[in-house]
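S.K.: I would like the atomic coordinates for the input below:
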Amino acid sequence: MEKYSRAYERFKKAYRKFKEVIDNPLFSELFKEEFIIEITSKRFEYTYESMWKTIREFLRLRGIERNSPKSCFRELIKEGVISIEYERILSDIILLRNTLVHVYDEKQAKEIYQKIRAKEILKTFENILNSLEKEKP
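M.R.: Next up is the predicted model:
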């Protein structure tokens, strides 16, 4: 349970930091676009990583072993913790994260940045966080 609690707290902190960079209009006034893209991308990546690892620990406490993000997300839906409506956006999030790791082109980085700023991504992270808060592993 302690491992899950630590993972959950990391996910919550990562989510708050990602939300901060998405919701704060001052970032665009204070920093260059290149820096904003980089920090937003890193915070997205960290939120994604901490989210799926928290879900993995949550499932382990229920006696379910899953070792990939996709299988963890599917199992979370199967367990009824989140609804099936999140399946598509979670697939999109996986694709964005996997693409982001291998981006070396500024144009492609900007395109991904625009996608990760989508409110449905932030809303998905928030919903999973809240759902895990309500559920008992």
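
S.K.: contacts and neighbour counts: CA atoms only from here.
M.R.: Noted.

S.K.: find the residue at the geometric middle of the protein.
M.R.: residue 48 (3.0 Å; CA atoms, centre = their mean).

S.K.: contact partners for it?
M.R.: If you count contacts by CA atoms under 8 Å, 6 or more residues apart in numbering, residue 48 has them with 93, 97.

S.K.: for the chain, longest helix please?
M.R.: helix 33-61 (DSSP state H).

S.K.: tell me which residues of that helix are tucked away?
M.R.: By 16 or more other CA atoms under 10 Å, the buried positions in helix 33-61 come out as 36-37, 40-59.

S.K.: isn't residue 76 right next to residue 86, touching?
M.R.: No. Residue 76 is beyond contact range of residue 86, at 10.3 Å (criterion: CA atoms under 8 Å).

S.K.: related to what we said a few turns ago, now the residue nearest to the centre of the chain: how far from residue 92?
M.R.: 12 Å (CA to CA, to the nearest Å).

S.K.: count of neighbours near the nearest residue to residue 86 once chain neighbours are set aside?
M.R.: Distances taken as CA to CA, 6 or more residues apart in numbering place residue 124 nearest to residue 86, at 7.1 Å, with adjacent residues excluded. By other CA atoms under 10 Å, the residues close to residue 124 number 16.

S.K.: could you also give me the structure for this second sequence? I'd like to compare it with the first:
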Amino acid sequence: MDEMKSIRWKQRFENFEKSFKLLEKYANSSISTELEQAGMIQFFETTFELAWKVLKDYLESEGYIAKSPRECIKQAFQIELIEDGHLWMDALAKRNLTSHTYDEELAEKLVKEIQEQFVPLLRNLYNKLLKER
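M.R.: Prediction:
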């Protein structure tokens, strides 16, 4: 059973990796149009969703139980799998906000946060899990 859980997080990591690399690729670009903003936000939403799910699968493979994104973030922070738990919680809040509303001012602010704060946050997770794989 533990081997299946180990395989599951590694498979989920592959999807996270693909999504993260796309997000990272475009995060270094100048984002100026509404379409580019929407694309960046969508890449962030998808990558963040995969990030918390890979955290969940990894935690389960290590014997922890965490069901929600918030629980996964808290547990991953406690075992030092991730750093800056407050920024992770902020990213979760922003991800939840983007899926329910769209506002041009919010979009511009969020794109900047994605580029400056959330991509490095996700990069840290990516690098840490890459070593575990």
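
S.K.: counterpart of residue 123 of structure 2 over in structure 1?
M.R.: Using TM-score structural alignment, the partner of residue 123 of structure 2 in structure 1 is residue 126.

S.K.: residue 9 of structure 2 now?
M.R.: So residue 9 of structure 2 corresponds to residue 4, using TM-score structural alignment.

S.K.: which helix or which strand is home to that match?
M.R.: helix 2-23 (DSSP states H and E).

S.K.: what lies in contact with that helix?
M.R.: Residues contacting helix 2-23 of structure 1 (CA under 8 Å, 6+ apart): 27, 39-40, 43-44, 46-47, 50-51, 53-54, 57-58, 117, 122, 125-126, 129.

S.K.: surely residue 125 of structure 2 meets residue 80?
M.R.: No. When contacts are counted by CA under 8 Å, residue 125 of structure 2 is not listed as touching residue 80 (10.6 Å).

S.K.: so which of those two has more stuff around it?
M.R.: residue 125 (17 against 11).

S.K.: distance check, that one against residue 31 of structure 2.
M.R.: 24 Å.

S.K.: then residue 73 of structure 2?
M.R.: 29 Å.

S.K.: of those two, which one has the most company?
M.R.: Applying other CA under 10 Å to residue 73 of structure 2 and residue 31 shows that residue 73 carries more neighbours, namely 24 against 18.

S.K.: next up, the contacts around the more buried one.
M.R.: By CA under 8 Å, 6+ apart, the neighbours of residue 73 of structure 2 are 52, 55, 82, 85, 88, 89.

S.K.: which of the residues you listed line up with contacts in structure 1?
M.R.: Compared against structure 1 with both residues aligned by TM-score structural alignment, their matches' CA atoms under 8 Å, the contacts of residue 73 of structure 2 retain 52, 55, 85, 88.

S.K.: same list (the residues you listed) but as TSV, adding distance to residue 16 of structure 2.
M.R.: Formatted as TSV, these follow (distance: CA to CA, whole Å):
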residue	distance to residue 16 of structure 2
52	10
55	10
85	19
88	16
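
S.K.: tell me how many other residues surround the nearest residue to residue 118 of structure 2 once chain neighbours are set aside.
M.R.: In space, and not counting its chain neighbours, residue 118 of structure 2 is closest to residue 91: 6.7 Å by CA to CA, 6+ apart. By the criterion of other CA under 10 Å, residue 91 of structure 2 has 22 neighbours.
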